[in-house]
Structure formats: C-alpha cells, structure tokens
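[1] Pasting the sequence and the predicted coordinates here, then a few questions.
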Amino acid sequence: MTEITVLDPHTGDPATTVRAAGDSEVAAAVGAARSAQPGWGRTPAEERGEALRRMAEALAGAAAELAELNRRETGRPEAEARGGVEAGAATLRQYAELGPLHRGHSLRGDVRAADYTVRRPRGVVAALTPWNDPVAVAAGLIGAALVTGNTVLHKPSERSPGVGVRLGELLSPLLPAGVLTTLSGGADTGRALTADPRVDVLAHVGSTAAGREIARTGAETGVHVIRENGGNDPLLVDAGVDPEWAAEQAALGCFANAGQICTAVERVYLHREVAEDVLDALTARALRRDREDPPQPLVDRAHRAQVHGQVSAAVAAGAQLRAGGGIPDGPGAHYPATVLTGCTSAMALMREETFGPVAPVTVVGSFEEGLSLAAEGRYGLAATVLTPRTDHALQAVAELPVGTVKVNGVFAGAPGGAAQPRGDSGEGYGFGPELLDEMTTASVVHLGAPVTAGAAR
C-alpha cells in the first residue's frame, strides 16, 4: 500500500497522510461511475440541482475545518482558505440554478417542421484539481459535471490530499452510490484514471507539464479534454496612472497567496514616466509584507527551490534585487516577497511560470512597447492593463492573445465569469455557464410532420 505524507510548510512537520489509490481501485471506481451514470443522467435536472444545494450547505458547514486543513497542507492563510471554501459553496449554488436552465437551440426550417438540439451528459468525468485553491476549483468542475448528468471521479492534488479526502467524505454521501468518488494519489493514480477508456471527459486544472500529458492522452483516445494550465500573466502599467494604486495592484497580483494563484501576475511592465514611483511603492509593500506579518510559506521546499532558482538565475544574468530574493533560515518553506528590476525577455523569470511571490520588472518607453512585450510567450491565460486611456484599453483587448484581459483590476471579474485559455495555458471553457456546454454534447433533432395512411399527396 502506497501512502502520501504532506509536510506542513510552516514547520516542516507531518500534516497529513493518506493512502494512494492503486490501479485496481481506480478501475473499480471507473466501473462504478460508468454503472451509475445512466440512472443519474435520467434524474430530473431540478433534482440534480437540489443535490447541489445540499452539497453547498455541507461545504459551508465545514468551512472552518477545510480551511484549517488547507492551511496545514499548503500554507495558505486560514482566512483566504476559508474564502476559497465559501467560493466553492457559492459555485455549487450557482450551478444548482443554472443546471435546470441549461438548454439547446431551435430552428424553424418549415412551418410544419422544427429542428432543435438536446443537450446530453457526456458520461464519466475525471476531474483532476490543484492544491492552490483546492475546494473552489473542485466545486466548479464537480458541480458543472454533476448537474448536467455526468458522474465524477475526483483526483485531488497530492499536495493537498487531506482536503480532497474530506471534501469527498462531505459530498459523496449526499449522492447515489458511484456518482462522486474521490481517488487520492500522485502521478501514477492520475495516469491510471486518465488512461481508462471508459472515461469520457478529462477536466484538469494544474501544471502545464501534466496538462500536456493529458492532452496527448485525449488526442489518442478521443476523450473530451478541458484544461486550465500554467500562465505567465503580464501586468502593464501605463503612463498617467496613480503610482501608489499601481503598486497596490502589482503587489496584490504578485504576492497574494505567495504568488500561488493561477492568474497571478508573473511579469510587470512599467511605463518609464511612472516606473520609479511605482517601483518605490512596490518595494515598500514587499518589505512591509515580510516585516509586519509572518510571511506565508510556499507549498513545499521543492517548489521554493524552483522559485529561488529562477530568481538567482535572473540576478546572475543582470537583474537587480530591490527586495527579497533570499531563502530565510528556519523550518518550513518560506520565501520573501521579491522585487527585481532590469529583467529581460531572455530570463526564465520572464518567460516561464514562477508561481511564487516575485515581481520581475521591465521598464518600457511606451505603451506600445509594453503591449508588444506583454503579448509575447507561449502562454495565454490572462493579462492585466492599468491605464487611464480608453483607446489603450481597447488596443490591449484587441492585441493580447489571452483568455482574460483585465483592465484596471488584477483580480476583477463578475461572478459566473468564464475564460477560454489558449496556447500552453489550456483549452476549453472553465467555470461559468459555458462549462455546462463543455460537460455535455448536443444532439440535433429534426421533427417533421408525419404522413398518415390515406392522406392526400
């Protein structure tokens, strides 16, 4: 029997130990999900929505417990972790309402005939979810899949397995047997699940490397793939914006959850007219973050080594440290808020996802230069532009090849919003009403007038 032990990134002490599902257990779970799906798919949509409402209440009732588990496993501050649980409950309630309203389209080709589409569940969904927001992301994929009549096999990240197990214990008993099953484990468990030909959808939120492997599996088997993977999201600060506000936005985008957010700011371009003032204010925020509060750790020491490696390589290539940049003494996996200037596109820090509390800065001579640099790269998740000019905002929307363009707010967005990442950041829609379409197929029906016996011809 294989076990996974996660260390508390604050102290380095063991936080959670769970058993990893082996190949036979994965195969049995897929079989049970396949057997349960027809009955769940025939369940009226309103009843499936009611099940999601019960799940949302169970989630909300366990918010404190799940938040504490999340804090111990990943280092996420308890208040933020609790916010993720509450967001997950809100998402389940949203899909409880949207699911019964999900519908097809109609077209009249003749006064005595009609064409229309019927949405059908795809079947069995494998949902592979990340550690950095383990409840909110899982609730989105699970909720959209269940309310449209699919059954779900959930594999949480091996970096937050306790949260995943507890989530399954809370939600699965509220559904018929086989409708929602949690499978703990690492890469081997994930491969056994994604390679099973009885799975119809692979829904993955996580690293680009894992996403590529899943995409290859989908290409070989024909399974439907939905992916939100890594990003290298830029922040472009235009001339004319308030420097303090711009620094606040940059600090939020780069340092929130220690930079471990899917749409975190990974590279910063500052117009030269505001660059020094923004840099001074951003540096002050970075230093204050680590001086006034115990710094939030990264998820583990292996990830910290990766983040520090990118920072060190950038400094060796000519970048200058304004704050942070060193591994502190003591237990755990802490890393300080870090600000670097003089960064170039040749540096991995500006080309690859760092996923840490790092703000690498390039000063640009014009908005157009910054926009051109922001549009570079193989990722296409999100981008943020801070500008007082409407024409510059519209130019950014037209030219940035990303799924989400955020103007004047790094984490702005309406509830229920969806995005369609591109490039190495993924494929398909995540969240929102559009995710219901991803979880279903459309059958086109042509309904014509019958010709009865003896009818005039």
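    The structure has been received and is ready for your questions. Only a predicted model underlies this, so the values are computations on that prediction, with no experimental measurement involved. Numbers count the residues shown, from 1 in each chain.
[2] CA atoms for contacts and neighbours, from now on please.
    Will do.
[3] what are the ranges of the strands in the stretch 151-300 of the chain?
    All strands of the stretch 151-300 of the chain, identified by DSSP state E, counting those that start in this stretch, fall at 151-155, 180-182, 201-205, 224-228, 234-237, 267-271.
[4] residues in contact with the fifth one?
    By that I understand strand 234-237. Strand 234-237 is contacted by residues 246, 250, 265-271, 370-371, 374, 382-387 when judged by CA atoms under 8 Å, 6 or more residues apart in numbering.
[5] Got another one to weigh against that:
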Amino acid sequence: MTDLSTPPTRPLGALAPQPSPISGEPDLIEVTDPATGELVGRLPVATPEQTDQAVRTARAAEAGWARTPAAQRGAALADMAAALRRRSRELAEVNTRETGRPTEEAEAGVLAGADTLDQYAQLGPVHRGRSLLGEWAATDLMVPEPRGVVVALTPWNDPVAVACGLLGAALVTGNTVVHKPSERCPHLGLLLHHVLVEHLPEGVLNHLVGRGRTGARLAGHPDVDVVAHVGSTATGRAIAAATARTGAKALLENGGNDPLVVDADVDPEWAAQQAALGAFANVGQICTAVERVYVHRGLAQPFLRALTAEADRRTAGPDGHPGRRLAPLVDRAHRDHVHSQVAEALTSGAARCAGGVVPDGPGAYYPATVLADCRPDMRVLREETFGPVAPVRVVDSFDQAMTEAAADRYGLAATVLTGSLRHAQRAWRELPVGTVKVNAVFGGAPGGAAQPRAASGTGFGYGPELLDEMTTTKVVHLGQPVLG
C-alpha cells in the first residue's frame, strides 16, 4: 500500500511549501480518512510563484507538443492508459483513504479513466477539419489547431475518470496542461500525475497541489487559453468571470439538482429501486445523482414504502451502527452540509421515512435518507445536496411533475420513469437539461456528449465533442502565385 504519511520523495518543483502569511510556517493541505478520522497525510501548497512557473513551463512546451504528430500523441495516451491499468489498485486504495469511496468502486473509476484515454488515443489522430469548395485553382481548408495552455481543475468524487477525460482530450489535440486536482484528494492527484507524466515530454503535463486560491490564480492567469472545470456552480461562475477578463475559454460542468419523475403507470417497487440507485450510489456524491423525486399521488404510498425499504436495506450495517453500511461522505464538513438541508426540511414540515440522523462514532458516515411531504420552497428540493438523500414531492399529474421538475436554476440531467411514449417524448423535448434519461437513472451508449445548461455549466465535457472544445479552427485559402 502507498505510504501517504509524508510527501513523496521524488522531485516536484511545483510543490515546495508556501509560508503562511500569519505564522510563517509552510501552508499544508491535511487530509483525514473519512471512515476513521485518522490522518492520511499532508502536502505543501504551491506558492503563487510556483503556480505562475507551471504556466510558463506549459507555454514553453506548447510549440513542440503541437508539432508532435497526432498519432504519436495518441500513442502516448495509450501508454498512459496501460500504466493506469497496471497501477489501478494502488490508485484506488489512495482514493479510498482520501475520499472514502469503496476500493472496488474506486478501481472501476481508474479503469474507466484508462478506457477514456484509450478512446482519445484513437479519436485524436482522426480528429479532422474540412475542405471547402472554392475556386478550381485554389485550395480552401478549415483546420483544427490546439488552443494552447489548458488548465484542468478536477473534482474529488470521481477523480481519476474525470481527470483522464479532460487531460486526455487536451493532450491528444496538442495542448499542454496544468492540472490542479481537488484539495480533498491531493495524494491521489499526485500519484496520478506520476503515473501519467512518465509517458510525456517534459513540460507537457504539469501538476499543482492547491486550494481554491491556486485554482483562482490559474483561472485568471493571462497566459492561459482554456480553463476546464468540473465542480461547484459557485466556483464555475467565478471561473467564467475570470476568463471573461482574460479571454480564455471556460469549459464548465458544474452543479446539478437532477429530478426524477415517477409517472402513474409504472411499477412502484421498480421505480423505488431506480430512485434508490440514483440517490444513494456513491453516497449521492455523483454529478448526475437523483436529487429530487416527483411521484404521482396514485403511486405515492407504495412507492414511499418501497423506497424506505431500499434506504433501510442500505443503512442497517452488520455492526448495528445505522449509516455505516454505506461508505462515508468525503469529510465531516460535507456531512454537515448534507445534514443541514435534511434538518431544515424536517423543521419545515417534511416527514422522515428513513435516515436523517447523524450516526455516532468516528468518520463522516450518513445514512440513506428518505423525506416525504417535501415542498418546492425547501432547500433540499431547491439546492444540490450531493449526499444520500431522496426528498419526495407528491404531485397530482404528469403536467405538475414536469412543471416543477423544470422550475430549477440547474440544467444538468433528468430522469423520467413512464410507460407512456407520449410522456417520454414530451419529457425529452421539454425538460431544459443537457441529458434526459427515460426508464433508467444511469446508462447510455458510449460516446454521448451533453452540454449542461444554466447554472450547471457550459460546453461539452466529454465524448468526441470534447476534442472540438480543446481546439480552435483556422480557415486557410491557398491560391496560386503569379510568378515573374
């Protein structure tokens, strides 16, 4: 198992300690195990000077990497994918220690990241422009070119898979990268960097350990061309404001408050299983998790009974401690956020069907929670909870469900469970989100790429279209010279 008690001994120029403005001591990120509360390790935060140096290093390597043949860049990604597979268990164990994600799930995320690198290794070399029909004696082209220096700010909830998507698309199209992973999983980010950077020329992929201040400095840096961010809406909007001042492109996948609509004609137990999967998978810490449930009144009672049973089944651990069969949340601060929304809803009249109580003992555990009698004005329905909470709103019709599901500032994804083709067609046509899923909370064909809307962000964050986001297009007209 990787020793995380001290920073790695390999030279990392961007990771020298930053003195605290108050104490003069190095500024360290300290990570504790969310399952036990024990110290995982400490890593020094990059200084502003080191942050700027990382951008300069990426800029200096840009021309050489852009001139590297696309097939050679793709081969480098394939080598990176193979290295991830060889070290997948090691990466997964570090992920578990820092964020609490079960090791098997964490390893699946690493392998998904490797698959993504392999996909971009194949797609990158065939990413092409267009020829245009101009004059017979001329040649007209639209040619994709790398944008330059890409900053990738990646999250903690699926850290390897998300990072591989952004890094892979940026690198294979000829960009150089400065990557700052979440401060909640800095050791994992550092290990991932070591695994990947071995297969790239010097300066092409750069890594920084930092908090929000480091990300803000990168987002507002005048020599950055793209800022790609997966994380909260508040941070995404700050990035959008910063890039508006510098002219960099902002590529944002931010918060979501995804609705699940349960129509009157479906099996209530099946619908409850879908709701539980969507709300409780990865302890609700998924961008496209089910955050609010609208169920038809005619189905409400059997659906709530079945959903409560699903929550209880996930919560009652063999040790007798409620809330400990599920993995812990990422840390206690996040658990406080989740519980504050639940407590506020209960105070405002919601009924607790399951969970909703902070368990005793160490760690950041929280039980699978089902709330009934929820109203639209409750924060648990209005805001992203990002925890194992299923707030249920009973509605009188599919029309009401659609209206309330659409009345939200986010626009990431939505799910509709229905036996009516007419309702399914209406749902994907009318719901103002980037992804609509009918009769399955998760799933879909590979290669699909959605654009989040409204407060959920902007731009394609994955799929073949991400290669377009990472490139810019130049029009070329080659005419014939007049020779003397």
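    Noted; the coordinates are in hand. Note that the structure is a prediction, hence the values are computed from the model and not measured.
[6] Fetch the TM-score of the aligned pair.
    Laid over one another, the chains give 0.97 as their TM-score (TM-score structural alignment, normalised by the length of the first structure), with 453 aligned residues with a CA RMSD of 1.1 Å.
[7] Now render the strands of the stretch 151-300 of the first structure as CSV, adding mean neighbour count.
    Output for the strands of the stretch 151-300 of the first structure, formatted as CSV (neighbours: other CA atoms under 10 Å):
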stretch, mean neighbour count
strand 151-155, 28
strand 180-182, 24
strand 201-205, 26
strand 224-228, 25
strand 234-237, 30
strand 267-271, 25
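[8] Can you say which of those is nearest to D437 of the first structure?
    Proximity to D437 of the first structure (CA to CA) singles out strand 224-228 among these, at 11.3 Å.
[9] Which part of the second structure matches the closest one?
    The alignment of strand 224-228 of the first structure onto the second structure (TM-score structural alignment) spans residues 249-253.
[10] Comparing that stretch with the first structure, how large is the average distance?
    If you overlay the two and look at stretch 249-253 of the second structure, the average distance to its match in the first structure is 0.3 Å (mean CA distance after the TM-score superposition for the first structure).
[11] what does I286 of the second structure align to in the first structure?
    Using TM-score structural alignment, I286 of the second structure pairs with I261 in the first structure.
[12] again with L371 of the second structure
    For L371 of the second structure, the residue aligned by TM-score structural alignment is L340.
[13] Same check on E202 of the second structure?
    Checking TM-score structural alignment: E202 of the second structure goes with A177.
[14] Then T385 of the second structure?
    Taking TM-score structural alignment, the alignment pairs T385 of the second structure with T354 from the first structure.
[15] check contacts around the spatially closest residue to that match that is not a sequence neighbour.
    In this structure, T354 of the first structure finds its nearest non-sequential neighbour in V307, 5.8 Å apart by CA to CA, 6 or more residues apart in numbering. Remark: with contacts taken as CA under 8 Å, 6+ apart, V307 of the first structure is in contact with T354, F355, G356.
[16] The last one - how many residues pack around it?
    Other residues near G356 of the first structure number 29, with proximity taken as other CA atoms under 10 Å.
[17] Assumed it was part of a helix.
    No. Secondary structure of G356 of the first structure (DSSP: H, G, I helix; E, B strand; the rest coil): coil, not part of a helix.
[18] re the thing from before, using the three-state scheme, assign the match of L371 of the second structure.
    At L340 of the first structure, secondary structure determined by three-state DSSP is strand.
[19] Could you do the one 4 residues further on as well?
    Put simply, T344 of the first structure is coil when judged by three-state DSSP.
[20] which stretches of the stretch 301-450 of the second structure form helices?
    For the stretch 301-450 of the second structure, applying DSSP state H, counting those that start in this stretch gives helices covering 332-347, 379-382, 398-406, 421-430.
[21] now, of the ones you listed, which is deepest in the fold?
    Among the helices of the stretch 301-450 of the second structure, helix 379-382 has the highest mean neighbour count (mean count of other CA atoms under 10 Å), at a mean of 21.
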